[in-house]
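Q: quick one, what's the 3D model for this:
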Amino acid sequence: MRTEKVLKTVARQAGLAESYISAWGEDTPVSEETLARLLAAMGYDVSSDATLEASAARIQPREVLAPVQVIHQGEPIQVELMLGRSARVSDFSWRLVTEQGEVMEGWLQSQLVSDDRAQGGSLRVALPELPLGYHQLEMYRKRRQSPYQMTLIVTPTACFKQPALVQGKKLWGPSVQLYSVRTGHNWGIGDFGDLKQLVSDVAAQGGDFVGLNPIHSLFPANPEGASPYSPSSRRWLNIIYIDVCAVPEFAQCDEALQLVGSDAFQQRLNAARESNWVNYSEVACLKMAVLPMLFSTFKQRHLKAETARSCAFLAFVENGGESLMHQAAFDALHAELKATDEHVWGWPVFPEPYRQFDSAAVQQFIERHPDQVQLYMYLQWLADTQLAEAQQLAEEKGMVMGLYRDLAVGVCDSGAETWADQGALCQDVSVGAPPDILGPLGQNWGLPPFNPQQLRKMAYQPFIDLLQSNMRHCGALRIDHVLGLLRLWWIPKGESAKQGAYMYYPVDDLMAILALESHRHQCTVIGEDLGTVPDEIVDKLATAGIHSYKVFFFETAEDGGYYSPAHYAEQSMSALCTHDMPTLRGFWHCDDLKLGRELGLYPDEAQLKGLFDGRAESKQRILDSVNWHGFLPDNVGRDAMSVPMDQALSESLQLHLAAGASALLSLQLEDWLEMDKPVNIPGTVDEYPNWRRKLSANLEDLFNRPNIQALSKRLTAARAKASQKTE
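A: Coordinates of the predicted model:
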């Protein structure tokens, strides 16, 4: 028999909250069934009180030495030893190996800070000051064969900021969905070559960064799975972004040159390039017709000859380790299985023997198909190299940040990361959001979360690996749903978002590690903190040096008026729109509401009328605010009902934001082009072609337009003027 008291006690110990404050301000209880299912997903036996308590003792044992401890640099280092009263302190010695290789040793008697064992407490042991980094502590006890082990992580108190940011310089740059970029030479999708061109153009206009959508690896064998926020793995890159013609082997491969130069291939390239929507299947087909040829050339010209280029590739493979093998083996196996059955969309529908990386069948596949596996390692290397070149170019052009990458909140439950997971992820759980005013059913994102107990046992290594992968080749990292460092809305697999509960994470430890990796990679951190923000994380984000995310349309006071951007927190990034919102033109003309009506997203006409009325009121308040602050030109009307979103109004809104206090300003190329169609409509899958809409102009044309050149100059001047106010 299972009782409510024991269930809630164990849930609380595991980090699950038994209630939450809803969007309506009500204290809302979580059902016993939900708590039980979430605990079961974490490995607890919830069939009775006895089994639940026994599994809690197994999963959360009383440890002599914790597996990990995180300390801010400058704080005294003290570790706890949980020992029985009879244990003799003189039987213990310690050995500490720093990340830098220095070895320190000592005995406990002279190191004790306190001994509280008589009251059922612990020993507290003082250790020497340590440098930043990951250090290994071993505690030895006489007559015990193996030592107790702990990872000590010493971190800065706050995340890195570029010197220019510290000195008060206000930066601006465009945020772009890379796949949406058009040029006269890409293969139907924006690529890393286009990114270099964009970096060069933005730098020439005075911008200091280019923001990117998540560029995590997706599914090469299932290219229509195109959402950048549902990746196969967050540790590797989306190989569809490889600029094929820029690969050195392309010019050396006669077979590839002949194929690409053929009339039939060129016709397909032109059709893919001219389309207003990315045709992922066609783009993938075109690129994968050529890239294996380049790999064959690479093997012949470099691997066999052991050239410097082959050494660089082999070093990349060695550094990638098991994780790269997981990704490459998954992609190779998926391609093989998809070739015989087009319905194989991910590992849950692989033949049973292939559903786990560690299976004998998968290991045999790797042994039998070394070239296919190595091909995908080569493609990851090409992607990594080309991304690095874009960041290097940004630095050469004098950009303060260069690339600004985006870390998705989780991974798809059918990709490489879950396929090869070794316990870090809770695969019978999905994360999302509880019901709120705009989404009364809540949200279920279909992404399995990290298990916080496993993270701790693994000394946070999966989280560290994730940061190290995503801070490569960039000057800033945006963390999607940064509130997830504190808590995530966990939903039992197969249930609606209403049947969830908040799981709390060791936020102080995670933020400290984030600060350490931020400094090591010289990477500024931006936290997407939209939505319901718990009070307990606001100060933590600010103290940790994480830039908040200020979207103009959401920054309203209780009376409905808009806050002046001059009052935004300096440690923030401001933006007019995001990828989940309509464009400026779409917002102003209510295209999102009209499209939602067509797609059946608002079955309640009364609700829809309320949204239209609310939009009309918002537009008028926006006009009033921009006008009051002196940014509305004389040729723009003052009545929102009769004012269209044209070039003059769009530019006035951007300049209004540019004059604000935020250290960072993110703008969208779509708004420069006065586009109306959105990138993504949240809540839709098949109703709208999400993540496919391209920009309406080529980069070459966009940055040659006199109005855009003039706007760039005014933005740079506005940011420089705003910088002077903080000096």
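
Q: please make it C-alpha for all contacts and neighbour counts, starting now.
A: Will do.

Q: ranges for the helices of the stretch 151-300 of the chain?
A: 163-166, 192-204, 248-252, 254-261, 263-274, 280-298 (DSSP state H, counting those that start in this stretch).

Q: ok, now the stretch 401-550 of the chain?
A: Counting by DSSP H, counting those that start in this stretch, the helices of the stretch 401-550 of the chain are 416-419, 452-457, 461-470, 507-520, 535-543.

Q: if you compare those, which one is most tucked away?
A: Burial of these is given as mean neighbour count (mean count of other CA atoms under 10 Å); helix 416-419 ranks first at a mean of 25.

Q: give me the spatial nearest neighbour of residue 608, chain neighbours excluded.
A: residue 602 (6.2 Å; CA to CA, 6 or more residues apart in numbering).

Q: ok, now which ones touch the residue nearest the centre of the chain?
A: Taking CA atoms, centre = their mean, the centroid of the chain lies closest to residue 407, which sits 1.3 Å from it. Residues in contact with residue 407 (CA atoms under 8 Å, 6 or more residues apart in numbering) are 214, 234, 470, 477, 478, 479, 480.

Q: for it, which non-adjacent residue is spatially closest?
A: residue 479 (5.0 Å).

Q: and for residue 165?
A: residue 663 (7.0 Å).

Q: isn't the one you found right up against residue 169?
A: Yes - shown here, residue 663 and residue 169 form a contact pair, counting by CA atoms under 8 Å, at 7.1 Å.

Q: could you also give me the structure for this next sequence, so I can compare it with the first?
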Amino acid sequence: MTDLAARAAAVGLNRVWQDADGRQHVVADAVLDAILATLDTETGERTFVSADVGAPIVLPDTPDGAAELELEDGTRRVLQLTAGRLEPIAAPGYHRLSIDGRGIDIAIAPPRCISLPPGRFWGPAVQIPALRDARGTDFGDLGTLADAARAFAAAGADALAISPTHALFPADASRFSPYAPSSRLFHHALLADPTLAGVSPEAGTSPALIDWTHALPSRLALLRQAFDAAMPDVRQQIAGLRRERPALEAQARFDALHAHFFARGGARGWQDWPTPYHDPAGPSVARFAAEHDADVAFYAFLQWLAEDSLAAAQGAARDAGMRIGLIADLAVGMDAGGAQAWSRRDDVLTGLSIGAPPDPLGPQGQNWGITALSPFAMRRTGFDAFIRTVRATLCHAGGIRIDHALGLKRLWVIPDGGNAADGAYLSMPFDDLLHILAIESHRAGAVVIGEDLGTVPPGFRDTMKARNIHGMRVLPFERDDTGGFTDPAGWDRCAVAMTGTHDTATLAGWWAGRDITWAHKLKRSDGDEGAERVRRIGERKKLWIAATEAGVASGPMPNDPAPAVDAALALTATAACPLVIVPAEDLIGLEEQPNLPGTTDEHPNWRRRLPDTTAALLARPEVARRTALLAESRSA
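A: All right, here's what the predicted structure looks like:
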């Protein structure tokens, strides 16, 4: 092994990797060298160990003898360490062990995340801004979500999967992708329900596509008016929260600074600010906060309002009878120029972005243009940032969907400025992260779903299943060796069944070949369009055959997408999985998808609205028929 390869292996950087087709690839030395040059691999003196409740705890290179354990509740007791093993601990939680003056953080986890309630359920998946309500606003907010939750509950849904609510950049209306957040520790301030602040948003034109450049500044101005008119007791409450929660104060300061510098030159991230403002604890930032106290207080107010709005939406879902309620979405990373990377810079992978290697669906690979938590930083800080991130996502939810859950085990990291293919896999502290998820799952009473799609490492799904983390079985991807659709009755029970995701063609769009049209319109396909449409007819036949054999379709294959949507929904509803999640676009039978991966302005990503209010859509005969089918089949 060369010195370079040895250094890479020592920090968990994989020189050899296997693609989705089983082919092995070797990372170029230049790529390994570039990644190693950016990594801060220091783990410091702090030690972190995780284990299951009742299992022995391995502490290598630790002398035998007595150790003092301080449980999370403050209880202290003495344990014995023998041959590098500590006797089991029965109490789950985050504890502290002292051995000869050395402190060790110990996370003791239940063996599995919590289970879904007994029975079989269904729920829709929605993009929050796409929702409409009677107010006719420019985009859906958390108040709209509460209305939607009530309507879906009345239609028999027990869960409602939502798009990420992570904090974005309130002053920059061009930053509206929910998967490139400023911070995952706080919420999208402009999704807050204005009515909770005593104001009603003005009715807009409610177009089919959201005009973010108008909608976000308009909402920001409205909420500023609400803050300026707030009663003294509200202002006192915000002032108290700022004192009590340093992380909230840092977020509010970032948002105020970002608005200030963005208005003066379009600075996109903190790296574009004058150097004295790069240090969140520096005198320049403190002076700015004092001189612009009202602005900082306003952004803290927005976070307070957003959290109350999210709590109200989950309350509406549960009060309406949903057994699970909201399933929150945890994005895989954050913008390197955002609040989290500014206020907690040592937590992230500086100089690297994350993505995916080349695969059949993306021959050039994917560079998502975001960064992620550093495995070395997590170890040296007792996984503080990860714990805070999970808690922020689960604060008002009955479940969590982890975007790109493969990143719990390894991340495809790319040096800044490099191509997506010029990356390598960096190992993550998988076992520790799974233990933390189990602890937080039980504390929040929330189920855990992991997006296990793409280039899946060997054994990954088995490990997730053992921890009761549900995978995703998405109808278009569940095929046998001949390309035929597999019988959903045989799908993994420790998974959720889905007809699609926000990144895939809708059922109606796939049947009509809308995805093929987009691929050629945007010159994203080198193939012959006519030949691709002929192949799609063959694919449609396979789906119709699967639905017919399952007894949910009959007769000749239709050309009209509507009967095909019915059949695909009914087929997915037969899955062995306890929960079926159906994108709202599939319930309604829409052809356009919310997001087209690999595009920015070429396709109206994250801008599409649903065609009517949730209640009105659910009252449509074809939609009512589909929700009745789902409710009946899942209760059987």
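
Q: so what number do they get for TM-score?
A: Remark: TM-score between the superposed chains equals 0.96 [TM-score structural alignment, normalised by the length of the second structure]; 636 aligned residues with a CA RMSD of 2.0 Å.

Q: looking at the helices of the stretch 151-300 of the first structure, which is buried most?
A: It is helix 192-204: most buried of the helices of the stretch 151-300 of the first structure by mean count of other CA under 10 Å, with a mean of 22.

Q: which bit of the second structure covers it?
A: Aligned by TM-score structural alignment, helix 192-204 of the first structure corresponds to residues 142-154 of the second structure.

Q: for that stretch, which outside residues touch it?
A: Outside stretch 142-154 of the second structure, the residues touching it (CA under 8 Å, 6+ apart) are 123-124, 128, 131-133, 160, 191-195, 306, 309-310, 312-314, 316-317, 320-322, 325, 614-615, 618.

Q: how big's the offset between it and the first structure?
A: Once fitted to the first structure, stretch 142-154 of the second structure is off its aligned match by 0.9 Å on average (mean CA distance after the TM-score superposition for the first structure).

Q: rewinding a little: only the buried members of the contacts of stretch 142-154 of the second structure: can you turn that into a PyMOL selection?
A: Restricted to buried positions by 16 or more other CA atoms under 10 Å, the PyMOL selection for those reads:
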select buried, resi 123+124+128+131+132+133+160+191+192+193+194+306+309+310+312+313+314+316+317+320+321+322+325+614+615+618
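
Q: narrow the contacts of stretch 142-154 of the second structure to those in strands?
A: Of the positions in these, 123, 124, 160, 325 sit in strands, assigned by DSSP state E.

Q: map the last one onto the first structure.
A: Residue 325 of the second structure maps onto residue 402 in the first structure, with residues paired by TM-score structural alignment.

Q: kindly report the same for the second one.
A: With TM-score structural alignment defining the correspondence, residue 124 of the second structure maps onto residue 174 in the first structure.

Q: element containing residue 608 of the first structure, please.
A: Element membership for residue 608 of the first structure (DSSP states H and E) is helix 605-628.

Q: next SSE downstream of that helix?
A: helix 647-658.

Q: hang on, the earlier thing: neighbour count winner among residue 663 and residue 169 of the first structure?
A: Per other CA atoms under 10 Å, whichever of residue 663 of the first structure and residue 169 has more neighbours is residue 663, with 25 against 22.

Q: need the counterpart of the more buried one in the second structure.
A: In the second structure, the residue equivalent to residue 663 of the first structure is residue 578, according to TM-score structural alignment.

Q: wouldn't its match be in contact with residue 115 here?
A: No - counting by CA under 8 Å, residue 578 of the second structure does not reach residue 115; the two are 10.2 Å apart.

Q: the match of residue 663 of the first structure and residue 566 of the second structure, how far apart?
A: Separation of residue 578 of the second structure from residue 566 of the second structure (CA to CA, to the nearest Å): 20 Å.

Q: again, but for residue 230 of the second structure
A: For residue 230 of the second structure, the distance to residue 566 of the second structure - CA to CA - is 50 Å.

Q: do the same with residue 437 of the second structure
A: In terms of CA to CA, residue 437 of the second structure sits 36 Å off from residue 566 of the second structure.

Q: can you check residue 431 of the second structure too?
A: With CA to CA as the criterion, residue 431 of the second structure and residue 566 of the second structure are 41 Å apart.

Q: now residue 76 of the second structure
A: 60 Å.

Q: what of residue 499 of the second structure?
A: Computed as CA to CA, the residue 499 of the second structure to residue 566 of the second structure distance reads 11 Å.

Q: more neighbours, these two?
A: residue 499 (26 against 23).

Q: now do the same for that one: its match in the first structure.
A: Matched to the first structure by TM-score structural alignment, residue 499 of the second structure sits across from residue 576.

Q: I'd say its match and residue 551 touch.
A: Yes - between residue 576 of the first structure and residue 551 there is a contact under CA under 8 Å: 5.5 Å.

Q: pull the distance from stretch 374-382 of the second structure to the chain's centre.
A: Stretch 374-382 of the second structure sits 21 Å away from the centroid of its parent chain (CA atoms, centre = their mean, to the nearest Å).

Q: and what of stretch 353-367 of the first structure?
A: Worked out by CA atoms, centre = their mean, stretch 353-367 of the first structure lies 29 Å from the chain centre.

Q: quick one: end-to-end distance for that stretch.
A: One end of stretch 353-367 of the first structure to the other measures 15 Å (CA to CA).

Q: would you mark the buried spots in that stretch?
A: Within stretch 353-367 of the first structure, the residues that qualify as buried are 354, 355, 356, 357, 362, 365, 366, counting by 16+ other CA under 10 Å.

Q: what's the farthest-apart pair in those residues?
A: Largest separation among these by CA to CA: 355 and 366, giving 14.0 Å.

Q: how many neighbours does the residue nearest to residue 571 of the second structure when sequence neighbours are not counted have?
A: In this structure, residue 571 of the second structure finds its nearest non-sequential neighbour in residue 547, 5.6 Å apart by CA to CA, 6+ apart. Other residues near residue 547 of the second structure come to 24 when the count uses other CA under 10 Å.

Q: look up how far residue 662 of the first structure lies from whatever residue of the first structure lines up with residue 547 of the second structure.
A: Here residue 547 of the second structure is matched to residue 626 in the first structure, going by TM-score structural alignment. Applying CA to CA, the value for residue 626 of the first structure to residue 662 of the first structure is 17 Å.

Q: identify the residues contacting the closest residue to residue 39 of the first structure other than its chain neighbours.
A: Leaving aside its sequence neighbours, residue 39 of the first structure sits nearest to residue 11 (CA to CA, 6+ apart; 6.9 Å). Applying CA under 8 Å, 6+ apart, we find residue 11 of the first structure in contact with 17, 18, 35, 39.

Q: now, which of these sits nearest residue 524 of the first structure?
A: residue 17 (31.8 Å).
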